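# I'd like to go over a predicted model; first the sequence, then the structure.
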Amino acid sequence: MRNTTALRHTMTLMIGLMSLIMTPAWAGQFKEVGELEVHYNTLSTAFLTPEIAKQYDISRSGYRGLVNIAVLDTMQLGKPAVSADIQGQVKNLVGNSRDLEFTEIREGEAIYYIATFAADDEETYRFHIDLNAEGNRSASFDYNYTFYVDTP
């Protein structure tokens, strides 16, 4: 029974993440850095199901954002996910900065990293991400995201 529940939660999260991947907005949300392809997404934690939020100990709120990062190896057939040490910061336009604390999630062959942050409505945030992937491959990139308090 427990394995069935865990599998259902995993499938729910993966379907949710896949729906993000399939949207046109996701198509441009990756960076190619050397041998790595880094996919990233930012959204409100209010869009997580209560079950997924509980499973990963994430507070659901219109005022909390979630950063999701996956690192793929472009040198291997099928671009498999690779593990990485990820550091990040989020800064608003007036310069208030805070560190992001990423947690690694492994589900089957998928590896992704999530971090949450406090957010304000209609605030633009600048994210700086540093990563060191297995094989001593590193990358850094920045992106902006305007957060809107919205509930599903």
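Good, I have the coordinates. Treat the numbers as computed from the prediction; the structure is a model and nothing was measured.
# C-alpha only now, for contacts and for neighbours.
Noted.
# which stretches of the chain form helices?
All helices of the chain, identified by DSSP state H, fall at 2-22, 24-27, 50-55.
# adding another structure so you can compare the two:
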Amino acid sequence: MTEMTGGCMCGRIRYTAEVRDDKAYLCHCRMCQRATGGVSIAYRNMKRADVRWEREPEHYHSSPIAKRGFCAECGTTLTFQFSDEESENMDLTVGSFDDPSRFRPVHHFGVESMHRAWINTEGLPEYRTDEHQPLVDRWMKTIGKLPG
């Protein structure tokens, strides 16, 4: 078991999670697409008892059966969980972990709404943000360095 940390973009909401393995999954359902604005979202299913919050996220009841945790300050999507308090599990967004590189997708969910063109993007041109001069120039002009 490994202790891992994460949180929202602005740092207002932070958590520590006890992670037992590297399993994660991609959800493609329309509710997740609308909630995130993306074609899918990567989640790590967790026991709620294995997540400690320094500050609890705000929640949006996205359906009669589920709620989603987020930061009201920066808007970062952090969690998905069923609304009933009996559920011992929840999902944390993989991207909210400080180091999400450990996790590997083991399945897809909500495949009825999957956009297959976005699944295998191997072979498309790849660009680094720190090599895109207009972006670098904006950061340098604004704060004098690239973000960490």
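Noted; the coordinates are in hand. In this text the structure is predicted, and so the values were computed from the model without any measurement.
# So after superposing, what's the score?
Here the TM-score for the pair of chains, by TM-score structural alignment, normalised by the length of structure 2, is 0.29; 69 aligned residues with a CA RMSD of 4.4 Å.
# returning to what we had before: would you mind giving the helices of structure 1 as a markdown table with distance to residue 105 of structure 1 and mean neighbour count added?
What follows is the helices of structure 1, written out as a markdown table (distance: least, CA to CA, whole Å; neighbours: other CA atoms under 10 Å):
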| stretch | distance to residue 105 of structure 1 | mean neighbour count |
| --- | --- | --- |
| helix 2-22 | 11 | 13 |
| helix 24-27 | 20 | 11 |
| helix 50-55 | 11 | 14 |
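# Go through the ones you listed and name the closest to residue 124 of structure 1.
helix 24-27 (16.9 Å; CA to CA).
# which helix is the longest one in structure 2?
Assignment by DSSP H gives helix 133-143 as the longest helix of structure 2.
# By neighbour count, which bits of it are buried? Give me those.
Neighbour-count burial for helix 133-143 of structure 2, with 16 or more other CA atoms under 10 Å as criterion, is recorded at residue 136.
# and what of stretch 137-145 of structure 1?
So for stretch 137-145 of structure 1, counting by 16+ other CA under 10 Å, buried means 138-139, 145.
# Contact partners for residue 103 of structure 1?
113-115 (CA atoms under 8 Å, 6 or more residues apart in numbering).
# Which one of those is nearest to residue 44 of structure 1?
Using CA to CA, the contacts of residue 103 of structure 1 come closest to residue 44 of structure 1 at residue 115, 11.5 Å.
# Measure how buried the closest one is and give me the count.
Other residues lying near residue 115 of structure 1 total 19 when counted by other CA atoms under 10 Å.
# re the thing from before, I'd like the helices of structure 1 as a markdown table, with distance to residue 73 of structure 1 appended.
Output for the helices of structure 1, formatted as a markdown table (distance: least, CA to CA, whole Å):
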| stretch | distance to residue 73 of structure 1 |
| --- | --- |
| helix 2-22 | 18 |
| helix 24-27 | 18 |
| helix 50-55 | 27 |
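# Nearest approach to residue 125 of structure 1 belongs to which of those?
Nearest of these to residue 125 of structure 1, taken as CA to CA: helix 24-27 at 17.3 Å.
# For that closest one, name the packing helices and strands.
With contacts defined as 3 or more CA pairs under 8 Å, 6 or more residues apart in numbering; DSSP states H and E, helix 24-27 of structure 1 has no helix or strand neighbours.
# run the last query once more with 10 Å
If contacts are counted by 3 or more CA pairs under 10 Å, 6 or more residues apart in numbering; DSSP states H and E, helix 24-27 of structure 1 sits against helix 2-22, strand 36-44.
# quick one: the first one to strand 36-44, angle?
Put plainly, it is helix 2-22 of structure 1. Using axes from the mean of the first three to the mean of the last three CA atoms, to 10 degrees, one finds that helix 2-22 of structure 1 and strand 36-44 are set 100 degrees apart in direction.
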